[in-house]
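A.B. asks: I'll drop the sequence and a predicted model, then ask my questions.
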Amino acid sequence: MTSRHRFDHADLVRRLRAAGCVYAEDEADLLIAAADSPRALADLVDRRVAGLPLEHLLGWAEFCGMRVAVDPGVFVPRGRTALLVDAAVAVTGPAAAVLDLCCGSGATTLALARRLAPRWLAGADIDPAAVACARRNLAGTGVEVYQGDLFDPVPPAWRGRLDLVVANAPYVPTAAVALMPPEARLHEAPVALDGGPDGLAVLRRVAVGAAERLAPGGHLVVETSGAQADALCALLSAAGLIPTVLRDDDLEATAVTARRPT
């Protein structure tokens, strides 16, 4: 195929691999499936080679066995966050009241809705684009998605009554954001990436807020990096919570659960 608007599969794979796409064969199949014409495929490939996230081009990301809609500019759910979901499910009893902070596209919220039987479940995010995306993903579930800073938009009636708070809050130190892959730092909202000077600025506020809003015996579950786990545990302890670190080498993931004492 010689037209600039058409590719055979092998040429497409070679072009994607040259652009640094690790899973070029899989991406080629997905882009071909997403295109309804040779010209549309050419446009998708050009944009992918230019560095746009595959998930933003497709309009969805795979997460915990689901296809979750992801709009341009919205944080793309990472596979490692499956550990956060597993940890949250493991510490949560029946008919729990659950809040997902920094919910982004609503991927974690949706996974918890499917795996738990909560009496109340809500998400919250400060980014209007993320909130709109999450509301679309959670349409028909009865799950509310609030827009605002962490706990601020959550109805005060839930203060001290939450059984589970999960947060995939930003934890990349500000100076390290520039070192992230271009797909993230150029195409995802900075508010979803930048965790402040030590990477723990948002998580520090999450810890303090959760200690005030969890019911006795309730849990906070957050994602972090392996290098930050000890510092995070210290600030959780200072907030009056009892932390436990979980690691999954296969996912290259670290999560921390923190229980409010009874």
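C.D. replies: Structure's in. What do you need?

A.B. asks: CA atoms for contacts and neighbours, from now on please.
C.D. replies: OK.

A.B. asks: need the contact list for the residue most central in space within the chain.
C.D. replies: Residue closest to the average C-alpha location in the chain (Cα atoms, centre = their mean): Pro77, at 4.0 Å. Neighbouring residues of Pro77 by Cα atoms under 8 Å, 6 or more residues apart in numbering: 61, 63, 105, 107.

A.B. asks: go on, Val85?
C.D. replies: 108, 111-112.

A.B. asks: What subset of the residues you listed is buried?
C.D. replies: For these, a neighbour count by 16 or more other Cα atoms under 10 Å gives the buried set as 108, 111-112.

A.B. asks: Please narrow those residues to those residing in helices.
C.D. replies: 108, 111-112 (DSSP state H).

A.B. asks: any chance of the contacts of Val85 in TSV, with distance to Ala95 too?
C.D. replies: Listed next are the contacts of Val85 as TSV, based on distance: Cα to Cα, whole Å:
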residue	distance to Ala95
Thr108	18
Ala111	16
Leu112	12
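
A.B. asks: of these, closest to Asp125?
C.D. replies: Nearest to Asp125 among the contacts of Val85: Thr108, at 12.4 Å, using Cα to Cα.

A.B. asks: which helices and strands does the strand or helix carrying Tyr146 pack with?
C.D. replies: Element membership of Tyr146 [criterion: DSSP states H and E] is strand 144-147. Identification of packing neighbours for strand 144-147 by 3 or more Cα pairs under 8 Å, 6 or more residues apart in numbering; DSSP states H and E yields strand 120-125, helix 128-137.

A.B. asks: for comparison:
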Amino acid sequence: MAPSPFFPDRPALVRRLRAAGCVYAEDEAELLIDAADSAEALADLVDRRVAGLPLEHLLGWAEFCGLRVVVDPGVFVPRGRTALLVAAATALAGPAPAVLDLCCGSGAAALVLHARLAPRWLAAADVDPAAVACARRNLAPLGVPVFQGDLFAPVPPEWRGRLDLVLANAPYVPSGAVALMPSEARLHEAPVALDGGVDGLAVLRRVAAGAAEWLAPGGHLVVEISEGQVDALCAAFATLGLAPTVVRDEDLDATAVTARRPG
């Protein structure tokens, strides 16, 4: 590594980050150095990272599916495993689909779908004002609207029954397990983006109930879930008349469930 004018002793920086529990300490050191414009700024970034702040909140961005996504402090950081959710949605999208990204967080999934699809309509929604503001920073330049409100409530009513694709990275961690999450998530991301209720499926059941009304016949819902929750979620989908399919990626350690509204 070339010497830095702000931190010439990079091995010492890497050791400090590794001691703080940063698994990819070398990569993080490079990113923090690149983000700093002075020795003082670098020292502040390193101190806050060692104190446990998420790297993405310090940098102001996260890499997701090859794109750089703006991530503001307090906003849910897009996870690598959510690439499966986006891939599953892309595989189901027909020509010129109408697409809604619920529980959008930073808008990362909608940002990728805008690049991969040619939607006739694409929008995102979230209940958290901070997430909505962040998503608008990512999506407004593309002309993608971001609505603030509870699930489908803020979506223009003319799209009821006309959506081809709804995807949702809704919270699915059981309430009792939130305290067991890594501190980067439970201390620095909005609880509303993490807590899925007693069994983790409270929000997803409501997403499915709404999708049964908002999807066009033959349209699809795509959600992320943990492997151990698949059976209960598929049963909930079937009860609503949605036909579920499970998609699994062992490399990403990710699980998604797609559900089709019968045509």
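C.D. replies: That came in fine, so what should we check first? Keep in mind that what you see is a predicted model, and the values were worked out from it rather than measured.

A.B. asks: starting at the chain centroid, how far to stretch 167-185 of structure 2?
C.D. replies: Computed by Cα atoms, centre = their mean, to the nearest Å, the chain-centroid distance of stretch 167-185 of structure 2 equals 12 Å.

A.B. asks: Start and end of it, how far apart?
C.D. replies: Using Cα to Cα, to the nearest Å, the end-to-end distance of stretch 167-185 of structure 2 comes out at 22 Å.

A.B. asks: what sits up against it?
C.D. replies: Residues contacting stretch 167-185 of structure 2 (Cα under 8 Å, 6+ apart): 52-54, 76, 82, 85, 89, 99-104, 186, 192-204, 207, 221-226.

A.B. asks: what about the helices in the stretch 101-250 of structure 1?
C.D. replies: 107-115, 128-137, 174-177, 182-187, 201-213, 229-238 (DSSP state H, counting those that start in this stretch).

A.B. asks: Have a look at how far, on average, the fourth one is from structure 2.
C.D. replies: After superposition onto structure 2, helix 182-187 of structure 1 sits on average 0.2 Å from its aligned residues (mean Cα distance after the TM-score superposition for structure 1).

A.B. asks: Repeat that for the last one.
C.D. replies: Here helix 229-238 of structure 1 is compared with structure 2 after superposition; its mean distance to the aligned residues, by mean Cα distance after the TM-score superposition for structure 1, is 0.6 Å.

A.B. asks: before we move on, what about the first one?
C.D. replies: Averaged over the aligned pairs, helix 107-115 of structure 1 sits 0.5 Å from structure 2 after superposition, using mean Cα distance after the TM-score superposition for structure 1.

A.B. asks: What ranges does structure 2 have for its strands?
C.D. replies: 61-64, 67-70, 98-102, 121-126, 146-148, 163-168, 215-225, 243-249, 254-260 (DSSP state E).

A.B. asks: Now tabulate the ones you listed in CSV and tack on mean neighbour count and distance to Asp27 of structure 2.
C.D. replies: Formatted as CSV, the strands of structure 2 follow (neighbours: other Cα atoms under 10 Å; distance: least, Cα to Cα, whole Å):
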stretch, mean neighbour count, distance to Asp27 of structure 2
strand 61-64, 19, 13
strand 67-70, 19, 16
strand 98-102, 26, 31
strand 121-126, 25, 32
strand 146-148, 24, 33
strand 163-168, 26, 30
strand 215-225, 24, 28
strand 243-249, 16, 25
strand 254-260, 23, 24
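
A.B. asks: Include distance to Arg10 of structure 2 when you put those into JSON lines, please.
C.D. replies: Formatted as JSON lines, the strands of structure 2 follow (distance: least, Cα to Cα, whole Å):
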{"stretch": "strand 61-64", "distance to Arg10 of structure 2": "23"}
{"stretch": "strand 67-70", "distance to Arg10 of structure 2": "25"}
{"stretch": "strand 98-102", "distance to Arg10 of structure 2": "41"}
{"stretch": "strand 121-126", "distance to Arg10 of structure 2": "40"}
{"stretch": "strand 146-148", "distance to Arg10 of structure 2": "41"}
{"stretch": "strand 163-168", "distance to Arg10 of structure 2": "40"}
{"stretch": "strand 215-225", "distance to Arg10 of structure 2": "38"}
{"stretch": "strand 243-249", "distance to Arg10 of structure 2": "36"}
{"stretch": "strand 254-260", "distance to Arg10 of structure 2": "34"}
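
A.B. asks: Minimum distance to Cys234 of structure 2: which of these has it?
C.D. replies: Short answer: strand 243-249, nearest of these by Cα to Cα, at 5.8 Å.

A.B. asks: List of residues touching the closest one?
C.D. replies: Outside strand 243-249 of structure 2, the residues touching it (Cα under 8 Å, 6+ apart) are 84, 88, 230, 234, 237-238, 254-262.

A.B. asks: hmm, try it at 7 Å
C.D. replies: Strand 243-249 of structure 2 has contacts (Cα atoms under 7 Å, 6 or more residues apart in numbering) with 234, 237-238, 254-261.

A.B. asks: ok, of these, which one's closest to Ala135 of structure 2?
C.D. replies: The closest of the contacts of strand 243-249 of structure 2, once distances to Ala135 of structure 2 are taken by Cα to Cα, is Ala256, at 22.4 Å.

A.B. asks: contacting residues around the closest one?
C.D. replies: Taking Cα under 7 Å, 6+ apart as the test, what Ala256 of structure 2 contacts is 84-85, 222-225, 246-248.

A.B. asks: so how far is Ala123 of structure 2 from it?
C.D. replies: The value you get for Ala256 of structure 2 to Ala123 of structure 2, if Cα to Cα is used, is 21 Å.
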